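K.L.:
after the sequence you'll find the predicted model.
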Amino acid sequence: MSRKKVKELPQGAIETEALPELPADDEPQYPTVLQGVKNNMAKFDNCVLLTRVGNFYEMYFEQAEEFGPLLSLKVGYRQTKMGPVAMAGFPFFQLDRFLKTLVQDLQKYVAICDEFLISVSDKVKSGGLKHDRWVTRVVTPGTLIDEKFLDPYENNFLLSVHPESSSNSERPLPSHNDVQTDSTTDTEQIVGLAWLDLSTGDFFTQTVARSSLSSALTRIAPREIVLPADIVEDIKDEVQQIVGHDHRLLTLHQSEDDFTTMLEWNGMLEGPVDPNADEIFKLAEKQAGHQLLDYVKLRLQGLQLRLQPPRRKELHEILSIDRSSLRGLEILETARDGLGRGSLFHAVKRTVTKSGSRLLRDRLTSPSASLPEINERLDLVSMFFESEELTESVIFRLRRTYDVQRIVQKFALNKGDADDMLSLATAISETVSTRDLLQSSVSTDESPLRRLLLRFDLEGPVELQTSIFSAIDEEGLQQKHRLEEDEAASVAALAHDVVLQSAPEELDSLPKAVRSRSKSEEPNKDDIVLEEPWIMRRNASDILLRLHQDLDDLEGEKLALAERLRTELSAPTLTLKSTPGLGYICHIRSATGFNRAKLESLHARMVSSSKSTRSFYLSDWTRLGRRIDQAILNIRDEEKRIFASLRQGVILNLVKLRRNAAVMDELDVASAFATLAREQSWIRPTVNTGTEHKIIGGRHPMVKLGLEEQGRSFVSNNLVLDHEERIWLVTGPNMGGKSTFLRQNALLTILAQTGSYVPATHAEIGLVDQIFSRIGAADDLFRDQSTFMVEMLETAAILKHATPRSFVIMDEVGRGTTPEDGTAVGYASLHHLYHINKCRTLFATHFHALTDMTGDWKQLACYCTDVLESDDGSFAFVHRLKKGINRQSHALKVAKLAGLPPAALKVAEDILQHISSERSNLQRNATQNQENNQTSSIAAAG
């Protein structure tokens, strides 16, 4: 059988397929475990295979040689009849660490093959149990569930893209308020999107126009994108470019079955699909959803899903921000270095919960375009803003909650442990406390808080909370963790090459610290540690209480037996032990300090001896030890049953728990906005249905903070866009603050429609449907596009899609070419925005001729910034805008600030003076020629 080398695995779009059954192989085979690895590597041939062997996850064959060095793991070799086999591995408790490197950093699929104990018919073997292994899951960047390296402040979205079939694709381009922006009626292909976060159960769908696909991908920011295997090349290429640029994974996947109805999804959702869902959702998004769920089922190997029902993201309900604007406005990360610090999200984040931070990110990238929703959010912020004491009380309780969305999803996926259960119970308790606190603060039935509180549904969750606290023993759980940490330390300390020298089948002979059983195994009697703490309280159930009483009686018998043997054998150091390797032994810490004749009369069988100890088997202790072990197993089984009952309680309350958590997230965001507004002296904006902007004393939310950190003050500015002045044409020097002014007004619009207060002294904003930003440019060598090409692509998108309700900021359009061409492009863009798009616009330029060319446009006004010079040659930028035109760019002043050598500056000044003189002469000659022509014409007429 031919094998692919790891370095030959596909690196961009990875194609998935159904997993075939392997044919019978009569050729010589490797030892059992290694042959199983070989088979799985063939079956999952585009995955890195991690196989659980005892307390380690191992890689073998060429994958060990390829990835061992990349993971800083020692590569060893095991001799077999088939030749040496490369091996590399790590302790099981380091799985998250290495998964992060493989999945997130190296963008690889990882197949996890776990180890289980199963019953066999041959009772001679292992007491009726043996090890078996099979792949339980394939991990990809988009199918992470509860890995510790998941970013708690971001969603981990897996996105499916499915273009609508050609027979249904030609339809009017969807736009906000159905405003057509060009003289022709556009028709565009519709693309269906479906995306989910397996760690929270969130599931969304949407349809977008083909031209808006890249912006949607940027807004959703998926970790992995799934495309149909037969998708058209142009869409595949565009998505490939985006994921390559953003370091995401692209997968090609062909669903086994065609989509028929959304009712098929019921088994994977927390509740049944709306009976009318097939009529509500569009075909393309339903196809995308079908493809998405099919892919997830393949990756999770049959793991039961309980996702939230799919929710449609309606375009007309959100303020659309295109791809370049999300980046240019630095909403989530800075344009220069891609870091979160310095972004809008970083500047306004005051949320105290992880899920609240995720909601904040979502609102900042998809602000509302619904006036009732915006005002509802602002009302809630106002309530917290007016009561600092209430805000602090709510925040105190929010800090004590946990990430309920991700915790309940663990249980929905049959994961989660006792710690998660206790965290959930604590979160429910704090939710009840928050509800009670807020109820006492509600003044009227029409209060937005009243409507929010009505969404709480706590009856079932409170009963669950009581059951959890009354069942789980927190002290025993903490003791268990201490033992696990000690055991993990023992495993880590063990030289890994010891394991490499051992055949996997021989690992059962290693010390317990090396071969502790996996969570999914049934306990083996050799693994029993009598001191292991209990997770459940003794009285968690009547059965458990009786079992503990039985164990107490047996422990009493053990004490009595030990005391009797010490007396009969005259051996005060005698102890009764149960060890993984030797079983039930009697141990004496003396080679001679016991009655040898009496010991022989008891028919004891010697196990081992040394100069200072004796160990032997005794039938009385063996029988009693087995009864104790069985009692322990019975308790463990009952604890599992109780925990399973608690997990079922979580599943039964899944919908309520998720909805309550969503309310707490909204409270977190609202109280955070109120805290921010109080800190920064922000004011509540007025959002209305008009098409005007009136912002007095506006400040840039990020630049202001940056200047204050440097001990400098920020200069605020006013903006009034209305029926008299719909477009502002802004001129002024470099570093005069034009770009900052443009950005700040776009950001204030986003904050207002997010539901936040804004940094200004007064703000009235007409509802905006789309924000477009054309600011700054850089070569995109990845896509073979020059600076000017990037600029023109962004400009084209604005001119095609902006509507009268849009807000556009454009800076230096046309600067990447000659002054003549740049002026022409700038004028054409302004002309289109003014006469066709008819939208609110801030247009900054250094092409001063534009101010003359647009002088007769009634709804366009010119504003500028300036430089203040003193007699000694020093200067300062005046960042406050004033009405008028500034025809001086003051580029040499900026060059001087940048540190250009004096000699270079002198040359530049001479050239600038020469060019200015020539221009003056040309203008003077042109004027003289015009006057002469007029004189000649008069003379000829006379």
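P.N.:
Yes, it's here. Residues are numbered from 1 along each chain as shown.

K.L.:
only C-alpha atoms from now on, for both contacts and neighbour counts.
P.N.:
Will do.

K.L.:
now the host helix or strand of Asp668, how far from the chain's geometric center?
P.N.:
Asp668 is located in helix 654-680, with elements delineated by DSSP states H and E. Per C-alpha atoms, centre = their mean, to the nearest Å, the displacement of helix 654-680 from the mean C-alpha position of its chain is 19 Å.

K.L.:
now that helix: buried residues?
P.N.:
The neighbour-count check on helix 654-680 (16 or more other C-alpha atoms under 10 Å) flags 654-658, 660-678 as buried.

K.L.:
ok, second structure coming up, stack it against the first:
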Amino acid sequence: MAKSKSVETPLMQQHNAIKARYPDAVLLFRVGDFYETFNDDAIIASKVLGIVLTKRANGSASQQDLAGFPHHSLDTYLHKLVKAGYRVAVCDQLEDPKMAKGIVKRGVTEMVTPGVAVNDKILENASNNFLAAVHFGKELTGVAFLDISTGEFFVAQGNLEYVDKLLQSFKPAEVIFARPQQKHFKEQFGSKFYTYTLEEWIFTTNYAEETLLKQFETHSLKGFGVDGLQDAIIAAGACLHYLRDTEHPHLQHITNIQRIEQDDFLWMDRFTIRNLELLGSSVENGHTLLKTLDTTVTPMGARLLKRWMVLPLRDIKQINERLDVTEHFIKETDLSRDVLQHLKQTGDLERLVSKIPLRKINPREVMMLAKALQQVEGIKQLLAKTGHPYLTAIGEKLNPCPGILCRILEQIVETPPILVSKGGVIQNGIHTELDNLRTIAHSGKEYLLRIQQTESDATGIPSLKVAFNNVFGYYLEVTNAHKSKVPENWIRKQTLANAERYITPELKEYEEKIVGAEEKILALEIQLFDELLLALQPHIQAIQQNAQLMARLDCLLSFANNAIQYKYRRPNVTEGYHLDIREGRHPVIERGLPPGESYVANDIVLDKEEQQIIILTGPNMSGKSALLRQTALITLMAHMGSFVPASAAEIGLTDKIFTRVGASDNLSGGESTFMVEMNETASIINNITPRSLVILDEIGRGTSTYDGISIAWSIVEYLHDMTPHKPKTLFATHYHELNELENKHGRIKNYHITNKESGNKVIFLRKLAPGGSRHSFGIHVARMAGMPPQLLQRANEVLSHLEQKHIDAPLEKHVKEMAGPTQKVQLSIFDAHSDTFKEIRDMLNDVDINRLTPVEALLKLNEIKNLL
């Protein structure tokens, strides 16, 4: 006998048809007051959202998984799904179920992905939510960044390293590229991004240009300065295509596209951004430079400050403009206070205005937008009086849009509800019909009392009552003692034990008026609100410009606040190559010091003539790395246009900052600590320029001691003699043998971080002084870390024995011999002149330091001792 074939219900037929169009998204399917998920989507929803997974029948012979949640909880659950990395298709009912004939029409009204989100619960106030597109061209790679929540749109093109740097800086929530390029993308940029692939035909010049011209309603892209950037244009077109493909057709707030030109900004590769901890810390919840400097009071100011940090300026005029305004705000404290007060009441104007074309703005947010425009007017008036050219220019560009501002304030009640469907949004006196309907609907109590009194007088029934129920609406209630007085035209509807209930033609007519009035009131309010949103559309670009200008003011006020509060000083940024920092401090470490403890400031001087390279030695934990980083951070802050943590600073214009600080294994890429270190160092050597600042910390420590010293020595000599660029360099090392380089090369100087020994303890003074150091105090640091006393005692015994035997004498002898004329060939510091030394060298070369345990290390030292 044939098996009976299961038959899908009409609802599941509709669901499956919609799901087939969005196979790679979790489909939230609206059914009544719930969003339901089915089958695989239900399993995902249950796991991510923590909701119950159930089963239900589907037709005659099958069951399916089911998980759902109330429709009013959409924002909360949507946020969780997207943050978990899922694409979500929101499927709503497109008609009133009461009016539907058959199954209710449904359709996807919004597709939300990590890079395409406008929901406030998904977005972070202080960070952009960029969608990025990457196009691999024949010679160059194009990249675009678009934030649908703010309307910001950036494009750039260049080599793979440049695009990688931009991806690290902008940190997009999602990256899209052509499907055939999936393997290539992963090879070049790794798997740290959430990615999505599109059809290859989308990444074509003609389609991209047509898409962009249609969006901006122009005949060419020349006015945006991106004409000719074919690879970047293709990436930008893919972004817009993706937005429309994810059910976002209303993009009127995307009105501009900006070019990121590599030569306009100080270059920092992704290693430097990580090493300097600009945006993220290696320690969980650790402090970053961004957290330290960010005292902005608006979300758009916080987002702009982040961009200023990863894209510092290289134009002295622009740098000085920011410094001038910061200095003006420091001097004019009343102006700073007043502008700041206005900014604090602005809210996120940039994201508010972007909600208008997306149809996501609610009545309360429209009123917030109006209040923000009032603050724009206040700031405009303040800046007009400053007499400062930069601030005056900003004030002239601010546009409070008085016409639409007045209309909002006239039409919307002062404290409107969030949902327009709740009613009570539009003020009285705006629309005559609306006022009349409200009179009917809201003066019902008085009208009913009047009917009650009239009928009571006419019939002589003193206890007559008017009431309402859901069965037959308004009615008159008469006690049994007076039912003989009831007029014939009253219609009896209900008999109770002690009374009778009646309706009259007048009551029914009034009831129809009330019910009809409430529906008409809501329809009229929605209509008037929609008309207001339509009237706001032409002002979007002006309001966006207001938001950008106010963000700029917010950042500059943040700079001024930091300078006042933490005694930062104005840097002198010059066209020269000199770096001279007096009493410099690390801005992040300084803020984290315990109360009462002050940061030990240090001077740093680097130039191309006398002191190009500083070899920095000193004990572990003495502050070498902090000194290196603070030099880079002070240079970076100066190029942002910020005052710096120093008593004075002369900073020659810098085009690139490179750092090689710390290392970790790249296990997924099969690379050891040393390989990662060499890759990063090679990137520096191959990209330096005369205006570069190079920060190197502990180069060569990932391999054997002799190999490490050889490499470190050669790198320093290369930067000094073998490249014409002569980059300013700070080189921290534990290899004290490198101190010999000062005797050999004129522009290399030795410095050390001072310390003081007291008994068997060492005190770190953290002060920079000329000359090299010969001690690392590793055992002291091990004691501070809590190593067992027996282990420390044994380590001291081994150290004492080695020092007595002068095991390093052959090495010192060779190093001193190297202090002759510079050789043009690769230097070999450790040519063996004795069989014993050769045997020791071979033994050390065979040691894998990354796998060596402390016990094995002691055994190896003992073996060497026996050889000697």
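P.N.:
Cool, got the structure. Quick caveat: nothing in here was measured; it's all calculated off a predicted structure.

K.L.:
circling back: now the helix holding Asp668 of structure 1: which residue numbers in structure 2?
P.N.:
Across structure 2, the stretch matching helix 654-680 of structure 1 (TM-score structural alignment) is residues 540-566.

K.L.:
swap in stretch 368-380 of structure 1?
P.N.:
Under TM-score structural alignment, the match for stretch 368-380 of structure 1 is residues 313-325.

K.L.:
how far off centre is that stretch?
P.N.:
Distance of stretch 313-325 of structure 2 from the chain centroid (C-alpha atoms, centre = their mean) equals 25 Å.

K.L.:
what about Gly429 of structure 2, which SS state?
P.N.:
Secondary structure for Gly429 of structure 2, judged by DSSP: H, G, I helix; E, B strand; the rest coil, is coil.

K.L.:
and it, what's its match in structure 1?
P.N.:
Taking TM-score structural alignment for the superposition, Gly429 of structure 2 sits opposite Asn539 in structure 1.

K.L.:
quick check, its match in contact with Leu545.
P.N.:
Yes: between Asn539 of structure 1 and Leu545 there is a contact under C-alpha atoms under 8 Å: 5.1 Å.

K.L.:
tell me where the stretch 751-900 of structure 1 has helices.
P.N.:
Assigned by DSSP state H, counting those that start in this stretch, the stretch 751-900 of structure 1 shows helices spanning 787-801, 819-832, 849-853, 891-898.

K.L.:
using JSON lines, lay out these together with mean neighbour count and distance to Pro141 of structure 1.
P.N.:
Converted to JSON lines, the helices of the stretch 751-900 of structure 1 look like this (neighbours: other C-alpha atoms under 10 Å; distance: least, C-alpha to C-alpha, whole Å):
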{"stretch": "helix 787-801", "mean neighbour count": "18", "distance to Pro141 of structure 1": "29"}
{"stretch": "helix 819-832", "mean neighbour count": "17", "distance to Pro141 of structure 1": "41"}
{"stretch": "helix 849-853", "mean neighbour count": "15", "distance to Pro141 of structure 1": "49"}
{"stretch": "helix 891-898", "mean neighbour count": "13", "distance to Pro141 of structure 1": "44"}
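
K.L.:
so can I have a markdown table of those showing distance to Gly583 of structure 1?
P.N.:
Compiled in a markdown table, the helices of the stretch 751-900 of structure 1 are given as follows (distance: least, C-alpha to C-alpha, whole Å):
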| stretch | distance to Gly583 of structure 1 |
| --- | --- |
| helix 787-801 | 74 |
| helix 819-832 | 86 |
| helix 849-853 | 93 |
| helix 891-898 | 79 |
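
K.L.:
map Thr729 of structure 2 across to structure 1 for me.
P.N.:
By TM-score structural alignment, Thr729 of structure 2 lines up with Thr841.

K.L.:
surely that match is in contact with Trp728?
P.N.:
Yes: applying C-alpha under 8 Å as the test, Thr841 of structure 1 and Trp728 come out as touching, 6.4 Å apart.

K.L.:
one step back: quick one: closest of the helices of the stretch 751-900 of structure 1 to Ser936 of structure 1.
P.N.:
Among the helices of the stretch 751-900 of structure 1, the nearest to Ser936 of structure 1 by C-alpha to C-alpha is helix 849-853 (28.3 Å).

K.L.:
sorry, back to before: contacting residues for the match of Thr729 of structure 2?
P.N.:
Counting by C-alpha atoms under 8 Å, 6 or more residues apart in numbering, Thr841 of structure 1 touches 726-728, 807-810, 833.

K.L.:
switch the cut-off to 6 Å
P.N.:
727, 807-809 (C-alpha atoms under 6 Å, 6 or more residues apart in numbering).

K.L.:
from Ile885 of structure 1, how far out is it?
P.N.:
17 Å (C-alpha to C-alpha, to the nearest Å).

K.L.:
ok, now Asn653 of structure 1?
P.N.:
Counting by C-alpha to C-alpha, the gap from Asn653 of structure 1 to Ile885 of structure 1 is 65 Å.

K.L.:
do the same with Ser370 of structure 1
P.N.:
With C-alpha to C-alpha as the criterion, Ser370 of structure 1 and Ile885 of structure 1 are 38 Å apart.

K.L.:
same question for Ala418 of structure 1.
P.N.:
Counting by C-alpha to C-alpha, the gap from Ala418 of structure 1 to Ile885 of structure 1 is 69 Å.

K.L.:
what separates the helix or strand just after the helix holding Asp668 of structure 1 from the chain centre, distance-wise?
P.N.:
Counting by DSSP H and E, the next helix or strand C-terminal to helix 654-680 of structure 1 is strand 686-688. With C-alpha atoms, centre = their mean as the basis, strand 686-688 of structure 1 stands 32 Å off its chain's centre.

K.L.:
packing partners of strand 686-688 of structure 1?
P.N.:
Applying 3 or more C-alpha pairs under 6 Å, 6 or more residues apart in numbering; DSSP states H and E, one finds that strand 686-688 of structure 1 contacts strand 762-766.

K.L.:
what sits against Phe265 of structure 2?
P.N.:
By C-alpha under 6 Å, 6+ apart, the neighbours of Phe265 of structure 2 are 311-314.

K.L.:
chain center to the helix or strand where Met843 of structure 2 lies, what's the gap?
P.N.:
Using DSSP H and E, Met843 of structure 2 sits within helix 835-845. Remark: helix 835-845 of structure 2 is offset 52 Å from the chain centroid, using C-alpha atoms, centre = their mean.

K.L.:
repeat for stretch 126-143 of structure 2
P.N.:
Worked out by C-alpha atoms, centre = their mean, stretch 126-143 of structure 2 lies 16 Å from the chain centre.

K.L.:
what's the answer for stretch 514-522 of structure 2, then?
P.N.:
46 Å.
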